[in-house]
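**Student:** Mind looking at a prediction? Sequence and model below.
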Amino acid sequence: MQSQTINPLKAVTTLFMGAVSLVFLVPLLWMVSAAMKFEKDVLVFPIQWIPTAWNAAGNFKAVWMADIPFYLFYLNSLKLALIVTVITILFSSMAAFAFTKLQFKGRDFAFGILLSFMIIPEQATLVPRFLFIKWLGLYNTHAALVVTMMFSIYFTFLMRQFMIGIHPEFIEAAKIDGAGPFRIYWGIMLPLCKPILATVGIIKFIWTWNDYQHPLIFLLDKELFPITLGMQLFKDDYADNFAVLMMASLSAIIPLLLIFIILQKQVIKGISLGGVKG
């Protein structure tokens, strides 16, 4: 049995990247530590990473059982993230299927025009989108956020790159059996695209959960606020209580941490496959 030799350069690189990763984790670790403390202990120097006196229950109660409806912000974010994610997956996958497996005049030209829109900053279209939402009568509703966020050129491109790598024999065999375009899309393409669908779903969920700009522009009523705007209310009421603010922040990112920890391999696999095909 041959002994494996250790590559010194690879070992040094790994140790260096591990040290850099720990540096980036310091703010997160400080947030977790502060969320467990009494307010008087938060800014003590040197930092007490492990609290000498624990107040996690008190901070948790201040966040979830106060007059500010933190649970409602949570539910609003969950509702918006799920709806927008599902619709984005559906629309982007259908568009990607049309641009790869359907033959129609001007297909490549239309896709080129679509990609050209990616150079336009999203902020440049805020005023037209705001006027459009007002015209539709959807202002100050969750539907306004769904309409403005449900389609993504980037995810359409990502799915298209993945679908290009799917062999056309699957499509030809389905056509011989009499399957139409929708049946091919739903019964063949989607099952073969599970890695990229999972990747798009996870990233879109995270983006929607963390979105601050769209709710700020299109929502007025506090009862409709997602977690991002709800955190601003906490900042106003607990500006001098970092312990409670850190507990609220920790509560806000827990779903994202769980998603990333559980499904990170799927995300990396989907991005790598979508990037190398085509």
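**Tutor:** Arrived safely, thanks for sending. It should be emphasised that the depicted structure is a prediction, and the values quoted were computed from it without experimental measurement.

**Student:** alpha carbons only for contacts and neighbour counts from here, please
**Tutor:** OK.

**Student:** Which residue is the nearest non-sequential neighbour of residue 74?
**Tutor:** Distances taken as CA to CA, 6 or more residues apart in numbering put residue 227 closest to residue 74, at 5.6 Å, once the chain neighbours are dropped.

**Student:** what about that neighbour, neighbour count?
**Tutor:** A total of 28 residues lie near residue 227 under the criterion other CA atoms under 10 Å.

**Student:** And for residue 230?
**Tutor:** Residues near residue 230, counting by other CA under 10 Å: 23.

**Student:** next up, a second structure to put side by side with the first:
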Amino acid sequence: MLTQKNLDAIIELSHDLLERIHERVSGEFEIEATIYNIVTFKLFGFSLNTFKSICYLLPHTVYEQATVLYRTLWETSVNLEWISRNPNQNALRFVQFTGVEQRRLVQKRIKAAERSGDQAVVISLAKHLAEFERELETQLAPFRFEDQRGRRRWRDRFSGHSLEAVVREVGGEWLEEYDRDYALACIYTHGAPGAVLFPLFDFPGHKLDKARSIDRSAIVGAMAIEIMARIYRRYLLDILESEDEEYLQNLSSRVREAGTL
């Protein structure tokens, strides 16, 4: 079981990575305003804020909530990797899917109005939705399909039928992480029984509970560093046309060492 000493080392390394990223990506850069570059830039910023949030939680050993954020960070990394495999087409799909998400929200508002019996709101929103679909027909078309019964359906994701299908397409380390880390993180994200009720200890002062919280926080921190490093590498290669491989390799070794202190 990892101790406070291990956790402190992981926290120090997470801050080291944040400082390194700040040093390398801060400032003004001339970047071509392609859809892929814009999407990658936004995904990187989103990932960085998520990683920072995990770093804020680690000293408090609230590993459950840090694990929820890890799930967000990991899935963002998969999205970025999938988009990078076919930059122009996949980045466009990422942008276009915002129309599907907006349509979905309006549809839910219609259902809420139907439940409350507010027919005037139902009619108004239905008209708005029909107009929205007409105006964004080209943008929405790639995500619309008919099921076996001929009913109109909408894709749940911008990248395919399911996250699992995307992970299998991307392959590599994401495959094992999907079946192991992501599956566990989902339990915490959804407040499932296994997350809420485990662990239950009956020890004076909850000593074992505290020790496990430190252990799990160190593990989540190490996992988050690995994913953020992966995202940082992709951003450097594709946006800044640069690399920081020596630092990243050294960071990976230091993370492993931190787990053996």
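**Tutor:** Yep, that arrived. Small disclaimer: the values here were computed from a predicted structure and weren't measured.

**Student:** Could I get the TM-score for this pair?
**Tutor:** The TM-score (TM-score structural alignment, normalised by the length of the second structure) is 0.28; 120 aligned residues with a CA RMSD of 5.9 Å.

**Student:** on that earlier part again, need the contact list for the residue nearest to residue 74 of the first structure.
**Tutor:** By CA atoms under 8 Å, 6 or more residues apart in numbering, residue 227 of the first structure lies in contact with 70, 73, 74, 76, 77, 209, 252.

**Student:** Next one: it from residue 77 of the first structure, what distance?
**Tutor:** Taking CA to CA, to the nearest Å as the measure, residue 227 of the first structure falls 6 Å from residue 77 of the first structure.

**Student:** tell me which residues in whichever strand or helix holds residue 164 of the second structure are buried?
**Tutor:** Secondary structure assignment for residue 164 of the second structure, by DSSP states H and E: helix 163-170. Neighbour counts over helix 163-170 of the second structure (16 or more other CA atoms under 10 Å) mark 163, 166, 167, 170 as buried.

**Student:** Adding distance to residue 46 of the second structure, write those out as CSV.
**Tutor:** Output for the buried residues of helix 163-170 of the second structure, formatted as CSV (distance: CA to CA, whole Å):
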residue, distance to residue 46 of the second structure
163, 19
166, 20
167, 20
170, 21
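
**Student:** okay, now residue 11 of the first structure: neighbour count?
**Tutor:** There are 11 residues near residue 11 of the first structure, going by other CA under 10 Å.

**Student:** again with residue 229 of the first structure
**Tutor:** When neighbours are defined as other CA under 10 Å, residue 229 of the first structure has 21 of them.

**Student:** okay but it is in contact with residue 215, surely?
**Tutor:** Yes: between residue 229 of the first structure and residue 215 there is a contact under CA atoms under 8 Å: 7.3 Å.

**Student:** Give the residues shared as contacts by those two.
**Tutor:** By CA under 8 Å, 6+ apart, no residue touches both residue 229 of the first structure and residue 215.

**Student:** Next, the buried residues of the one helix or strand residue 96 of the first structure maps to.
**Tutor:** Here residue 96 of the first structure sits within helix 70-101, counting by DSSP H and E. Neighbour counts over helix 70-101 of the first structure (16+ other CA under 10 Å) mark 70, 72-74, 76-78, 80-89, 91-101 as buried.

**Student:** Name the next helix or strand downstream of it, please.
**Tutor:** Going down the chain from helix 70-101 of the first structure, the next helix or strand is helix 107-116, by DSSP H and E.

**Student:** thinking again about what came up before, as TSV, the contacts of residue 227 of the first structure with distance to residue 19 of the first structure would be great.
**Tutor:** Listed next are those as TSV, based on distance: CA to CA, whole Å:
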residue	distance to residue 19 of the first structure
70	36
73	36
74	34
76	38
77	34
209	29
252	27
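
**Student:** which pair in those residues spans the largest distance?
**Tutor:** 70 and 209 (14.4 Å; CA to CA).

**Student:** So for the helix or strand hosting residue 246 of the second structure, what gets flagged as buried?
**Tutor:** Assigned by DSSP H and E, residue 246 of the second structure belongs to helix 245-258. By neighbour count with 16+ other CA under 10 Å, helix 245-258 of the second structure contains the buried residues 248, 251, 252, 255, 258.

**Student:** neighbours around residue 8 of the first structure, how many?
**Tutor:** 9.

**Student:** And the one 5 residues further on, by the same measure?
**Tutor:** Counted with other CA under 10 Å, the burial measure for residue 13 of the first structure works out to 12 neighbours.

**Student:** Please, which helix or strand holds it?
**Tutor:** Element membership of residue 13 of the first structure [criterion: DSSP H and E] is helix 8-35.

**Student:** next helix or strand past that helix?
**Tutor:** helix 39-42.

**Student:** other SSEs contacting that following helix?
**Tutor:** Packed against helix 39-42 of the first structure by the contact rule (3 or more CA pairs under 8 Å, 6 or more residues apart in numbering; DSSP states H and E) you find helix 242-276.

**Student:** And residue 123 of the second structure, how close does it get to residue 129 of the second structure?
**Tutor:** 10 Å.

**Student:** Mind checking which of those two has more residues around it?
**Tutor:** The neighbour comparison of residue 123 of the second structure against residue 129 (other CA under 10 Å) goes to residue 129, with 18 against 14.

**Student:** tell me, what residue is most central in the first structure?
**Tutor:** Central residue of the first structure (CA atoms, centre = their mean): residue 206, 1.9 Å from the mean position.

**Student:** where's the spatially closest residue to that one that is not a sequence neighbour relative to residue 233 of the first structure, distance?
**Tutor:** Of all residues not flanking residue 206 of the first structure in the chain, residue 256 sits nearest, at 6.4 Å (CA to CA, 6+ apart). Applying CA to CA, the value for residue 256 of the first structure to residue 233 of the first structure is 21 Å.

**Student:** Then residue 255 of the first structure?
**Tutor:** Taking CA to CA, one finds residue 255 of the first structure at 20 Å from residue 233 of the first structure.

**Student:** Same check on residue 248 of the first structure?
**Tutor:** Distance from residue 248 of the first structure to residue 233 of the first structure, by CA to CA: 11 Å.

**Student:** Over to residue 109 of the first structure?
**Tutor:** For residue 109 of the first structure, the distance to residue 233 of the first structure - CA to CA - is 47 Å.
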